[in-house]
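> Below are the sequence and a predicted model for it; my questions follow.
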Amino acid sequence: MTIRVLLADDQALLRATFRILIDSCDDMEVVAEATGGAEAVALARVHRPDLVLMDIRMPGTDGLAATTAICADPELSGTRVLILTPSEIDAHVAQALQAGASGFLGKDVTADALLDGIRTVAAGDSLLSPLATRVLITRFLSAPAQGAPPRASEDLGALTAREREVTAWVAEGHSNEEIGERLFVSPLTVRTHVHRAMTKLGARDRAQLVVIAYQSGLAQASRPAQR
């Protein structure tokens, strides 16, 4: 199946570069280009892409506002947003994750990392580096967003003890392989626990599971002990 990508960036040269890279792959294609956030939202509603590669800093309607609009639109529930940012340690990136973005990449990303990132997010997984999870998310998502109440810890009551433990490890930035080593189970078993936790908590992907873990206090209050 071909991954349909919408590019949203105000820099024409960067868009052209990304288009060449993406269209060179047999499993993906660029279906449209937007020069700003408002245009990105409009084109997303027309083309229903699998993924929007979104620059977070654009004049006018920025990538954060566009991400919020796309992720809040029930007609675009199948569209994922992958953020491009100059820095991983950026409060706007945390806000984008809260809004529903599935991950982000630095603008200095290599060609292979960009293409792998698109495939990862399009497959329904999130793209959060350990640095982003441990530093950025701890710094910004541990405090509720202005005007938004924290998620009640009671929401976690549907999780089993193992699902809570795995979710806490996910919030620390660990991969399925790393979690499996700590819990002496296979990465496939960890993946199953992660997906069950996502389903029970209404998280659209792994990135949103991390957001919920911090908003609910699970990542701090129930951090697993080292094994």
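Yep, it's here. Numbering: from 1, shown residues only.
> all contacts plus neighbour counts: C-alpha atoms, from now on.
Will do.
> Longest helix in the protein, please.
When the chain is scanned for its longest helix (criterion: DSSP state H), the result is helix 187-201.
> quick one: contacts of that one?
By CA atoms under 8 Å, 6 or more residues apart in numbering, the surrounding residues in contact with helix 187-201 are 155-156, 158-159, 162-164, 166-167, 176-177, 179-180, 204-206, 209.
> Second structure follows, compare the two:
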Amino acid sequence: MTQVRADESAPIRVLIVDDDALVRAGLTLMLKGAPDLHIVGAVADGGEVEGAVAEHRPDVVLMDLRMNGLDGIEATRRLRAGAGARTPEVVVLTTFDADELVFRALRAGASGFLLKDTPPEGIVDAVRKVGAGEPILSPSVTRKLIAHLVPEEESRRRTDARQVLARLSEREREVALAVGQGKPNAVIAGELHMSVGTVKGYISRILTKAGLDNRVQLALVVHDAEPG
């Protein structure tokens, strides 16, 4: 399960992971310009991520997918395998918006992805959203990624996803479906006549019941469960 920020008014702590020194420097310079973001470190290999997370306790990790050492997928998976109260959100960085590696990273527990050519303001906004617990993956992109599944795997995932949703209460399913539609907490709260805090509580319970790490994985489950 992803971490809960103890103080939401504090700057969002960011760790950068990329094997290209120029990319690391560029991202650091870009994000340092935002007063509500704080760069706590930058490493060049996925194998360094666990140690850097333990040392710097970031809220968000910007993770390159393709690295000469340990890749971003395996680094994300290892973070989730050792998940605790301080597991950060992971945003993968890629050059392709429908790459199979992106899909695998989302399945491994990433909270979304960014193209490396995203404008600076877009990257800053994405880090803010993820740091606040919101996904940065639209339903259309989710469907695009799911379309890359082979039919047999898609059928199996659909069965598994429907079983997950069947274990939820009616109200929990309403919240889950709203998450699957890409709606932020404030919109869900308004439509379902709840407080934002109540919505967050429902999402936390749903993730626990479903054995999921974050709301992007929940959105994938919702889309998996839809008729083909």
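Arrived safely, thanks for sending. From a predicted model like this one, the values you see are computed outputs, not experimental measurements.
> all strands for structure 1, in order.
Along structure 1, the stretches classed as strands by DSSP state E are 3-8, 28-34, 51-55, 80-85, 103-106.
> how about those strands, which one is nearest Gly124 of structure 1?
For those, distance to Gly124 of structure 1 was read as CA to CA. The smallest value, 8.0 Å, belongs to strand 80-85.
> returning to what we had before: pull out the buried members of the contacts of helix 187-201 of structure 1.
When burial is judged by neighbour count using 16 or more other CA atoms under 10 Å, the buried members of the contacts of helix 187-201 of structure 1 are 156, 159, 163-164, 166-167, 176, 179-180, 204-206, 209.
> any idea which residue sits dead centre in structure 1?
By CA atoms, centre = their mean, structure 1 has its centre lying nearest to Ser102, at 1.7 Å.
> picking that back up, residues of the longest helix of structure 1 that come out buried?
Buried residues in helix 187-201 of structure 1, defined by neighbour count with 16+ other CA under 10 Å: Pro187, Val190, Arg191, His193, Val194, His195, Arg196, Ala197, Met198, Leu201.
> Just put the strands of structure 1 in TSV and tack on mean neighbour count and distance to Pro144 of structure 1.
As requested, those are arranged in TSV below (neighbours: other CA atoms under 10 Å; distance: least, CA to CA, whole Å):
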stretch	mean neighbour count	distance to Pro144 of structure 1
strand 3-8	25	28
strand 28-34	20	31
strand 51-55	27	24
strand 80-85	26	21
strand 103-106	24	19
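> follow-up on the earlier one: in helices only, show me the contacts of helix 187-201 of structure 1.
The helices in this structure, assigned by DSSP H, contain Arg162, Glu163, Arg164, Val166, Thr167, Asn176, Glu177, Ile179, Gly180, Arg206, Leu209 from the contacts of helix 187-201 of structure 1.
> Any chance of CSV for those, columns distance to Glu33 of structure 1?
Formatted as CSV, these follow (distance: CA to CA, whole Å):
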residue, distance to Glu33 of structure 1
Arg162, 43
Glu163, 40
Arg164, 40
Val166, 38
Thr167, 36
Asn176, 34
Glu177, 36
Ile179, 38
Gly180, 40
Arg206, 27
Leu209, 30
